[in-house]
Structures are given as structure tokens and as C-alpha cells.
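[1] Curious how this folds, go ahead:
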Amino acid sequence: MYISLERIGKSNYEAVCDLDVTDEQEEYVASNMWSLVEAHYNSGYICKAICHNGQPVGFFMWVLENPSKISIWRFMVDQHHQKRDIGRKALKMVLKEITTDSTIKEIEICYNPKNPVAKDFYSSIGFEEIGMDEDGQDMLALIKL
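    I've put the predicted structure just below:
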């Protein structure tokens, strides 16, 4: 299985926008189309397609919060490609890419605490919960480098 992270551009943005999670997961994930619009109009947002054998099967967006901290704001794998270890491999690839910048000391991710899969998945990668966000809606988890 060949997994890669690819830039999103004219040739693949529609395929990325067409990716969907399951009905049960929809409340936990923002639309890829909205995320691409948000990234277009804000600086410091990085978007990548998760590709399997060259075809988009997932999406990432991360943001430079400050000179030493990156927050992963969006992460999804299409419902037809879940439970195949694609998400785990892709997240490890993103972490490796982010850590090539030696100024980054923290990587943060947030998730709905009612999401039954998120806590175990992110902790298995090395994220440690640090508490709820300022709105009290999402759990924050952190990797310190």
C-alpha cells in the first residue's frame, strides 16, 4: 500500500472535496470544501491530500499557531478507505513532515470528547490530553518535541 501526502491544486481539489466520512462521523469533521476555502483566505494554513496509489482518500489541514506550535485542525479519511491503517500511516507522515522544522516544539490536535475512537487513536500515536479548549467543546491533546 503506497500512501503519500500531496499538495492540493487544480488537478485534485475536486476529488478531495468529494471525500466523505460515515454518517456517524459527520458531526466530528468539517467539510473539506470549507477547509480549503478557509485555508485560501488565511495565511499559514497547510492543506494536504492523503493519497493511496496516487488517488485522494483523505485530507489534512494544519496551522502555525505561533513560531513553535502547530495545530492540526483537520484530519479525515474517506469512509471507503477507513480501517485499513491509512490514517495512522498518514498521521505519522504529517508528524514527520512537521518535525523537519526544528523551531516547532509542540504539535496539538483537538477532537470532540464524545468521539469514541479519537482518544485511543491519538494517544497511541503519542498525543497526551491536556484538557478542554477555551470554549469547553473540544479536547486538546499535545505532543511535545
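[2] When you work out contacts or count neighbours from here on, use the C-alpha atoms and nothing else.
    Noted.
[3] could you check the distance from the most centrally placed residue in the chain over to residue 130?
    What sits nearest the mean C-alpha location of the chain, by Cα atoms, centre = their mean, is residue 75, with 2.6 Å. Using Cα to Cα, to the nearest Å, we find residue 75 at a distance of 19 Å from residue 130.
[4] just residue 99 next, same as before
    Distance of residue 99 to residue 130, computed by Cα to Cα: 20 Å.
[5] Now show me the structure for the sequence below, then we'll compare the two:
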Amino acid sequence: MTNKRVEITELNAENWYECCSLEVEENQVSYIEPNAVSIAQSKFEPNLKPYSIRYDGETVGFLMFNSVKEELDGYWIYRIMVDKNHQQKGIGKIAAQLMIDEMKTKLNAKRIVVGYHPENTGAHQLYKRLGFVDNGDRFGKEMAVVLEV
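    Next comes the predicted model:
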């Protein structure tokens, strides 16, 4: 799927390594697994669907969602990250919306859930702008927010 300058594409032999080299800001490292770990996880959990985020043809981010329902009777977003050199450009919001659209189309998703560390203010603002609602659900150290689509 694409939105002019931002597109998401399924991870493949041509783009997986580029995703492995992407990094978040130092203060974000504790909030998200490295992309290489997420990619490996997707190879052992086939319901996980990894994608690269491209901006003007360059790989700048990574995202992954589950293709089966889990807790809270929803489809979960597992990862979304934008490289530190491309943050604050609106890429994450567009890519997240493209991912939501992909989940609605491919999975007929009616409820999408994402968990994140409560101190991750960037994630909090992103999901709030996309319409996710905090119903007080918590899973370990993470809070879970829900989008009804």
C-alpha cells in the first residue's frame, strides 16, 4: 500500500537487511526490540506479518502485525518504528494508517490493539492521533490501546 511518498511493503529478500540496519533514538531503545529480533520472530511465528516502511523509495522503518486475533479479541500491532534520521516527518503516522488499512483489507479487522511502554510518549501521541483508546488494559509493563474500525 502507498500514500504518495510513504509506502509499506511486505518484507522480502530485497529489503529485510535494510530494515536490520535501522535504529531509533538512544532514549527509545528500551521501548522496542531491534528489527533483526522482530524479523527472526516472524520466521518462527508465521502469523506475524513484517513490512518495511519506505519514504521516497528509501527504507526508513519497520512494522509488523499479527494476522490472527489475540487478547482483547483484536489483531495486534507488534512493531512500528521509524529510523532516527527520519523521525518527526509524519512518516510513522502515515505508515501506521497504511498498516491499519492493510489489516482491515486483508484480515477484515474490526478491532486493532497495540501495546507500548507507558513512558513512550511518542507512541502515546501517535496512537491517540490515530484514534486508539485507552480502556485501562495492561499486559505486564505495557499498556494496550484499542482502535475500533
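[6] Tell me how they score on TM after superposing.
    Overlay of the two chains. TM-score (TM-score structural alignment, normalised by the length of the first structure): 0.92; 144 aligned residues with a Cα RMSD of 1.6 Å.
[7] which one of residue 99 and residue 130 of the first structure has more residues nearby?
    When residue 99 of the first structure is set against residue 130 and neighbours are counted by other Cα atoms under 10 Å, the residue ahead is residue 99, at 16 against 11.
[8] Please name the spatially closest residue to the residue mapped onto the more buried one from the second structure (chain neighbours excluded).
    With the correspondence set by TM-score structural alignment, residue 99 of the first structure lines up against residue 104 in the second structure. Sequence neighbours aside, residue 110 is the residue nearest to residue 104 of the second structure in space, at 7.1 Å (criterion: Cα to Cα, 6 or more residues apart in numbering).
[9] Compute the number of surrounding residues for that neighbour.
    By the other Cα under 10 Å criterion, the neighbourhood of residue 110 of the second structure contains 13 residues.
[10] residues touching it, list them.
    Contacts for residue 110 of the second structure (Cα atoms under 8 Å, 6 or more residues apart in numbering) come out as 74, 104, 148, 149.
[11] which of those residues are also in contact in the first structure?
    For the contacts of residue 110 of the second structure, the subset whose aligned partners also touch in the first structure (both residues aligned by TM-score structural alignment, their matches' Cα atoms under 8 Å) is 74, 148, 149.
[12] The last one touches residue 109, doesn't it?
    Yes - when contacts are counted by Cα atoms under 8 Å, residue 149 of the second structure is listed as touching residue 109 (7.2 Å).
[13] ok so, going back, show the buried residues in the kept ones among the contacts of residue 110 of the second structure.
    The neighbour-count criterion (16 or more other Cα atoms under 10 Å) marks residue 74 among those as buried.
[14] Throw the kept ones among the contacts of residue 110 of the second structure into TSV and include secondary structure, thanks.
    Output for these, formatted as TSV (DSSP: H, G, I helix; E, B strand; the rest coil):
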residue	secondary structure
74	strand
148	strand
149	coil
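[15] In the second structure, what sits opposite residue 111 of the first structure in the alignment?
    Alignment note (TM-score structural alignment): residue 111 of the first structure maps to residue 116 of the second structure.
[16] All good on my end, thank you.
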